[in-house]
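Participant: The following comprises the amino acid sequence and a computationally predicted model.
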Amino acid sequence: MSMFNWQMVDPGPGQPVAPNQRLPWGKTIGIGAQHVVAMFGATFVFPLVMGLDPNLAILFSGICTILFLLVTQNKVPSYLGTSASFVAGVAAIRAQGGDSADVTGSILVCGLVLAAVGVLVHFSGTGAIHKVLPPAVTGAVVMLIGFNLAPVVANIYWPQDQWVALLTATFLVFAATLLPGFWSRIAVFLALIFGYLVSWLFDAVFGQIHSITGSSNGKEIDHDRISWAGVKAADWVGLPSGTLSDGVSVVHSPSFSLTFILLVLPGVIALIAENTGHVKAVAEMTGDDLDPYMGRAIGADGVATALASAFGGSPTTTYAENIGVMGATRVYSTAAYYVAAAVAILLGLCPKFGQVVSATPGGVLGGITVILYGMIGLVGAKIWVENGVDFGDPVNLVGLSAGIIAGIGGVTLQITDDFELSGIALGTILVIVYFHIVNRGHRRPDHHVGADDVTKVL
């Protein structure tokens, strides 16, 4: 039977719809539209903060979602939106003078590495990954990726408009925690709209602001919070085009540098954790055994990331926001994801729409990223808690500590005149190496580290 022959059902409210089933096409289109709204906020925010084109990002999110569904044979309902796992590495690349071609080239290599991991998992199972990357290590790497981004918020986005940033962050906090059901799942999208409206109101009431902008290289200038000159000039229909803020074409060929590749390579660990968790979550919701498709899911995300980066697009990952939509609707039909992908592709082919997103005020991004980046870091702690990582065990406490501080603090190890390891790359290496070194030694499971032990270490 073709995997595109969905069984048409129309159950009552609250009744599940399986991946190989679909609602009538009218309702399926409605569910697909919900998936687009759910992924929208984060999928557009992260290309903006990485300095890449949001229109190209949403275009490839649709293409890559279709690719993912095909590789997983329509067994794993998922939307591939823009990944946040590479944001810190991208910031480090740009801080060292790299441009957008260096960014996409480094991410492309990471995508190929992830695809290779997927092939390994498909043929040998997940045991090797769990052995090399146990929850203690994975949580530490995810944590240092998120918290490494704190200076980006403090130095780039927040100073552009601190009051809009504060109001937007406050709105996002309340929207994500107090709004019911589906609305809380699209809190980032609602915060974008809210921040836009506040910025427009401030422009009307207070006039121009004197601050830095994303293109003023830290120099304070007078400027409107919102400028739609690009929106007016853009076409309604067309392929993504133009140049990015660093002068690189929106659609461009990637460049490759070992130094820059090492800066973003830790993001692969986060993507492995994200995809594994996604497949397990979907399996629990649908009641299907999806372990045989774990390798396919990881590999498909890797190929999708490499494909998007090859044209200058953003990296991809499976989206928790869309799991939220499935949880709220109990509709797991992959047909709805094909609809969502088609809508995303259409939006990606509307340059005017992309310019609206690109005009997002810096203060709005400051308010959103101050929360999103913190959430990325705390996901690492969530991995520890959910897997019962015991920090009374010195293997965990001591084995992970140096890597976390080196990664978050931006410690640098100069190896040659032209090559160094720093920040996330160095932190990840230290986390993995130190953890496994002490883990292979003599362990004392009954020994718990207290204040006296820390004093002895010092």
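Facilitator: Looks like it arrived, so ask away.
Participant: From now on I want contacts and neighbour counts done on CA atoms only, so please keep to that.
Facilitator: Noted.
Participant: Quick check: chain neighbours aside, which residue is closest to Thr170?
Facilitator: Closest residue to Thr170 apart from its sequence neighbours, by CA to CA, 6 or more residues apart in numbering: Gly367 at 7.9 Å.
Participant: three-state assignment of that neighbour?
Facilitator: Classification of Gly367 using DSSP: H, G, I helix; E, B strand; the rest coil returns helix.
Participant: For it, which residues are in contact?
Facilitator: Contacts for Gly367 (CA atoms under 8 Å, 6 or more residues apart in numbering) come out as Trp158, Val164, Ala165, Leu166, Leu167, Thr168, Ala169, Thr170.
Participant: Tell me where the stretch 251-400 of the chain has strands.
Facilitator: Applying DSSP state E, counting those that start in this stretch to the stretch 251-400 of the chain gives strands spanning 316-318.
Participant: Ignore what I typed, I meant the stretch 51-200 of the chain.
Facilitator: Counting by DSSP E, counting those that start in this stretch, the segments of the stretch 51-200 of the chain that form strands are 80-82.
Participant: burial count for the nearest residue to Tyr338 once chain neighbours are set aside?
Facilitator: Of all residues not flanking Tyr338 in the chain, Ile66 sits nearest, at 6.4 Å (CA to CA, 6+ apart). Applying other CA atoms under 10 Å, we find 23 residues neighbouring Ile66.
Participant: any idea how far Ile66 is from Gly81?
Facilitator: Ile66 sits at a distance of 12 Å from Gly81 (criterion: CA to CA, to the nearest Å).
Participant: now swap in Asn322 and tell me
Facilitator: Applying CA to CA to Asn322 and Gly81 gives a distance of 10 Å.
Participant: cool, Asn387 as well?
Facilitator: Distance from Asn387 to Gly81, by CA to CA: 26 Å.
Participant: dropping in the other structure now:
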Amino acid sequence: MDELIGTEGRLPFKRWVSLSFQHLFSMLGGLVVAPLIIGINPSATMFCSGAGTLFYLFITKKKMPIFLCTSFAYTAPLLIVREKYGVEGMMFGVLTAGLMYVLLSLLVRLCGTGWIRRLMPPVVTASVMIVIGLSSALTAVGWAGYNASSGAAAALEPSMRLKWIAVSTITLLVGILGTTCFRGIFSVIPVMLALIAGYVASLVLGVVSPSAIAEAISGPVLALPKFCLPRANMEAAFMTAPLALVTVGEHIADVTAAGNVCRRDFIHDPGLHRSLFGDGVASVIAAFFGGAPVTTYSENIGIMALTKVCSVSVVFLAACIAIVISFFAPVNAVITGIPTPVLGGISILLFGIIAITGIRIYMDAHIDFSSNRNAVIALCVIVLGLGGASISFHTGGLYFEMPSIAVATFTGIFLNLLLPGDRNQPKPV
């Protein structure tokens, strides 16, 4: 068995660089697919992930080898926010999510983590995750071309729609095989493999032409990412703030898992509050540069478990490489040129994984649905979330709207606090 290289370990130059690229490849889903789904510039997101990770490493005293990347839990809500309020309004939502993390870090520092468990027990968190995963199912299916009356596929000729279906199906199948059958390094880069397969299929079937790619990469080699600033929008803030309560559970789980892999107790040293604070600062940075909100990424932890290398220096170099790559215009051109059916095939898989994550939370927490309390909380969250329930009103010159995901989240929190019974995670049976 290979000896574990700890957080302070140093590697030979070639292996150091190689492992840094492996971390980047494993996170292509968050670095490339997530921003394309949301509708923001991938280069800006890559820059923000790299810069945010550097700040995170500094805030956590260079003790936690964790790379920050866009969480897919944010994609569906941010897609709605962008459609309603534009990219600048969405960036204000990203800013709000970051500030929520900063606030949560202060509360954890003062009060511990017990209150998070009481506010968002597994039955609430899992139900919201299911809503987040399935709320964009129609969008993903439309991008894939499977629904002729939905999305971009509605305007296609029948022959081209069949090509879209072929491309999205190939992309989806490769992603499924990568997730379930591949071993070793290939098991942690299924998104990258699916993107490559989908891109090749698009070229072969004529969904995208080689000349279009050649034209896209024929410009200058270096260019600034398309940065943008947030514009104050309280409706966007209300739509994104609840997501911080959902993803903080994901954050805690990833920090715990990383500690297990590295054989360190990161919850206490350097402390969960530092990790949350670093995550919040990174998301605030993203908001002012046109990136997506970031959080811990399980694929990063998977690479460490696979290679038995937990060196912070590897993550540091990966962050620096991400920043450098973000300034290469041809790379951005190829990424932004990823065909819609490729995104559709990937999105079906990724949105489904988010929903299944919610079901796994039910199972891991031994949620007892013979309890009417648990059943009522779950059904209200899921039905309101997927049914499109929203609250809106005008007061003076202000228009306020709370979208279905926020309504579902607050409903779950309210019912959990209101209904009698055990508000905490049930004990295993």
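Facilitator: Yes, it's here. For clarity, every value in this text was computed on a predicted model and none was experimentally measured.
Participant: I only care about the contacts of Gly367 of structure 1 that end up buried; give me the PyMOL line for that.
Facilitator: Those of those that count as buried under 16 or more other CA atoms under 10 Å are selected in PyMOL with:
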select buried, resi 158+164+165+166+167+168+169
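Participant: returning to what we had before: return the residue of structure 2 aligned against the residue nearest to Tyr338 of structure 1.
Facilitator: Matched to structure 2 by TM-score structural alignment, Ile66 of structure 1 sits across from Leu54.
Participant: from what I can see its match touches Phe316, true?
Facilitator: Yes - Leu54 of structure 2 is within contact range of Phe316, at 6.5 Å (criterion: CA atoms under 8 Å).
Participant: how about Phe410 of structure 2, what's its partner in structure 1?
Facilitator: Mapped onto structure 1 by TM-score structural alignment, Phe410 of structure 2 lines up with Ile429.
Participant: Hmm, I typed the wrong one, I wanted Arg373 of structure 2.
Facilitator: In structure 1, Arg373 of structure 2 lands on Val395 (TM-score structural alignment).
Participant: what's the burial count for the counterpart of Val17 of structure 1 in structure 2?
Facilitator: Val17 of structure 1 maps onto Ile5 of structure 2 when the alignment is built from TM-score structural alignment. Residues within reach of Ile5 of structure 2, counting by other CA under 10 Å, total 16.
Participant: Give me the nearest residue to Ile5 of structure 2, chain neighbours excluded.
Facilitator: Distance criterion CA to CA, 6+ apart; nearest residue to Ile5 of structure 2, sequence neighbours excluded, is Val309 at 4.8 Å.
Participant: now for that neighbour: what does it line up with in structure 1?
Facilitator: Counting by TM-score structural alignment, Val309 of structure 2 lines up with Val331 in structure 1.
Participant: hmm, back to that, surely the match of Val17 of structure 1 touches Ser311?
Facilitator: Yes - applying CA under 8 Å as the test, Ile5 of structure 2 and Ser311 come out as touching, 6.5 Å apart.
Participant: So what touches stretch 99-106 of structure 2?
Facilitator: For stretch 99-106 of structure 2, using CA under 8 Å, 6+ apart, the contacting residues are 241, 244, 248, 272-281, 284.
Participant: Save those as JSON lines, and put in neighbour count too.
Facilitator: Output for the contacts of stretch 99-106 of structure 2, formatted as JSON lines (neighbours: other CA atoms under 10 Å):
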{"residue": "Ala241", "neighbour count": "20"}
{"residue": "Ala244", "neighbour count": "23"}
{"residue": "Val248", "neighbour count": "21"}
{"residue": "Leu272", "neighbour count": "23"}
{"residue": "His273", "neighbour count": "25"}
{"residue": "Arg274", "neighbour count": "25"}
{"residue": "Ser275", "neighbour count": "29"}
{"residue": "Leu276", "neighbour count": "30"}
{"residue": "Phe277", "neighbour count": "25"}
{"residue": "Gly278", "neighbour count": "27"}
{"residue": "Asp279", "neighbour count": "31"}
{"residue": "Gly280", "neighbour count": "30"}
{"residue": "Val281", "neighbour count": "23"}
{"residue": "Val284", "neighbour count": "28"}
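Participant: What is the burial count for the alignment partner in structure 1 of Leu95 of structure 2?
Facilitator: Aligning on TM-score structural alignment places Leu95 of structure 2 opposite Leu108 in structure 1. Using other CA under 10 Å, Leu108 of structure 1 has 30 neighbouring residues.
Participant: List the contacts of the closest residue to Leu108 of structure 1 other than its chain neighbours.
Facilitator: Once flanking residues are discounted, Leu108 of structure 1 sits nearest to Ala306: 4.3 Å by CA to CA, 6+ apart. Contacts of Ala306 of structure 1 were listed using CA under 8 Å, 6+ apart, and they are Ile107, Leu108, Val109, Cys110, Gly111, Leu112, Pro315.
Participant: Narrow the residues you listed to those in helices?
Facilitator: In this view, the contacts of Ala306 of structure 1 that belong to helices under DSSP state H are Ile107, Leu108, Val109, Cys110, Gly111, Leu112.
Participant: if I read this right, the first one contacts Val264, doesn't it?
Facilitator: Translated: Ile107 of structure 1. Yes - with contact defined as CA under 8 Å, Ile107 of structure 1 reaches Val264; the gap is 6.8 Å.
Participant: Spit out the residues that contact those two alike.
Facilitator: Each of Phe86 lies in contact with both Ile107 of structure 1 and Val264 under the rule CA under 8 Å, 6+ apart.
Participant: Quickly note the distance from Leu144 of structure 1 to Asp53 of structure 1.
Facilitator: Counting by CA to CA, the gap from Leu144 of structure 1 to Asp53 of structure 1 is 26 Å.
Participant: again, but for Gly392 of structure 1
Facilitator: Distance from Gly392 of structure 1 to Asp53 of structure 1, counting by CA to CA: 45 Å.
Participant: Check Lys27 of structure 1 too.
Facilitator: For Lys27 of structure 1, the distance to Asp53 of structure 1 - CA to CA - is 32 Å.
Participant: and those two? which has more neighbours close in?
Facilitator: Each of Lys27 of structure 1 and Asp53 has its neighbours counted (other CA under 10 Å); Asp53 has more, 29 against 13.
Participant: Translate that one into the numbering of structure 2.
Facilitator: With TM-score structural alignment as the criterion, Asp53 of structure 1 lines up with Asn41 in structure 2.
Participant: Hmm, Ala34 and that match touching each other?
Facilitator: No - using CA under 8 Å, Asn41 of structure 2 is not in contact with Ala34, being 10.1 Å away.
Participant: Measure how buried the counterpart of Leu134 of structure 2 in structure 1 is and give me the count.
Facilitator: Counting by TM-score structural alignment, Leu134 of structure 2 lines up with Phe147 in structure 1. For Phe147 of structure 1, the neighbour count with other CA under 10 Å is 20.
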